[in-house]
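A.B. asks: sequence? don't have it. structure:
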């Protein structure tokens, strides 16, 4: 058994050297019918949908009057605390540099979150518009089909004899028969009848 494997390997090596083939052995080939194994990532992984929903919630909250009221109250309390509190308890002196830093930090996080929420909304709108476009195309195709069907029915009905047309044709035939009867009255002969009996 072991000698068979060794001879097979020697045979493959000999045929590849004689044919000039540079094909890799089967074990080291990349399988195209199977997905690649997952790579190790240095960055932490996250669910983009969950993060997108979270950003939309934040963006919705940032666009409300409640956020403006809370932010205004916090800034007023911040300023009042740092003006009227004892010196030992003040954490941000008069130019309020720390307050400016906090507001800049809040703005630097709010802008990308709002943009992310807008991008998700744009994606939803694009999908909705695409579905609406397909639906309108289907309804246009259905309308055109029904229009063609109605036109063919009208053409077919134009060739069908209606009740009024049949009545008028019968009346014309009756008039024609009456005219013929008046022009050519029937001849009644009694002599013929007697001879036939």
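C.D. replies: Thanks, I have it. Keep in mind the model is a prediction, meaning the values are calculated, not measured.

A.B. asks: C-alpha from now on. contacts and neighbour counts both.
C.D. replies: Noted.

A.B. asks: which strands and helices sit next to the host helix or strand of residue 119?
C.D. replies: Assigned by DSSP states H and E, residue 119 belongs to helix 97-159. Under the contact definition 3 or more Cα pairs under 8 Å, 6 or more residues apart in numbering; DSSP states H and E, helix 97-159 sits against helix 48-62.

A.B. asks: off-centre distance for the helix it packs on?
C.D. replies: Centroid separation for helix 48-62 versus its chain: 23 Å, with Cα atoms, centre = their mean, to the nearest Å.

A.B. asks: beyond it, next helix or strand please.
C.D. replies: Counting by DSSP H and E, what follows helix 48-62 is helix 65-84.

A.B. asks: what's in contact with that next one?
C.D. replies: 61-62, 90-94, 96, 99 (Cα atoms under 8 Å, 6 or more residues apart in numbering).

A.B. asks: got the angle between it and helix 97-159?
C.D. replies: In terms of direction (axes from the mean of the first three to the mean of the last three Cα atoms, to 10 degrees), helix 65-84 departs from helix 97-159 by 170 degrees.

A.B. asks: this is the comparison structure:
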């Protein structure tokens, strides 16, 4: 009897190396290329180049059909433009996705800055309110002057009243107590 070996569950299996390795690429390089490509495709220069290319192609095949290198030139032109569009669309979408990610990061930074500014404004508003309350309890220069004037007037009245009571009446001596 042949004994079958069961795999042990406490020992990791040997990893098999795949026959075909996945190609490695730098996503940042591809993203930068996609953004540059999308920027170029959105320029008047690109539109001018494509228009000139199509015009030359059509004129060459229309005016000199015996020198054309392709028996079905307009079908081949359509195929080339379709191929160009099939590569352009994903590259433009990749550039838009990268821009969207940058916009999200910027929006998050703006939100955080706004939250900090809001907290700072609330803090400053509380500080201004506490200063107003503190200033309300502090005597101002005008208040102190008015109090001193009223005290001076009161002292003048007392002095005048004291002078009146200190003067002897009709030759008599002041009474002592």
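C.D. replies: Happy to help now that I have it. It should be emphasised that the depicted structure is a prediction, and the values quoted were computed from it without experimental measurement.

A.B. asks: average offset between the helix holding residue 119 of structure 1 and structure 2?
C.D. replies: With mean Cα distance after the TM-score superposition for structure 1, helix 97-159 of structure 1 departs from structure 2 by a mean of 0.8 Å once superposed.

A.B. asks: residues in contact with the helix or strand harbouring residue 3 of structure 1?
C.D. replies: Following DSSP H and E, one finds residue 3 of structure 1 within helix 2-19. With Cα under 8 Å, 6+ apart as the test, helix 2-19 of structure 1 has contacts from 22-23.

A.B. asks: go again with 6 Å.
C.D. replies: Outside of helix 2-19 of structure 1, no residue comes within contact range by Cα atoms under 6 Å, 6 or more residues apart in numbering.

A.B. asks: and if you look at stretch 93-106 of structure 2?
C.D. replies: With Cα under 6 Å, 6+ apart as the criterion, stretch 93-106 of structure 2 contacts 34-35.

A.B. asks: can you check stretch 68-86 of structure 2 too?
C.D. replies: The contact list for stretch 68-86 of structure 2 (Cα under 6 Å, 6+ apart) reads residue 61.

A.B. asks: could you report the neighbour count for residue 57 of structure 2?
C.D. replies: Each residue near residue 57 of structure 2 was counted by other Cα atoms under 10 Å, and the total is 15.

A.B. asks: that one maps to what in structure 1?
C.D. replies: By TM-score structural alignment, residue 57 of structure 2 lines up with residue 78 in structure 1.

A.B. asks: how far off centre is stretch 185-197 of structure 1?
C.D. replies: 90 Å.

A.B. asks: then stretch 146-156 of structure 2?
C.D. replies: The chain centre lies 62 Å from the centre of stretch 146-156 of structure 2; the measure is Cα atoms, centre = their mean.
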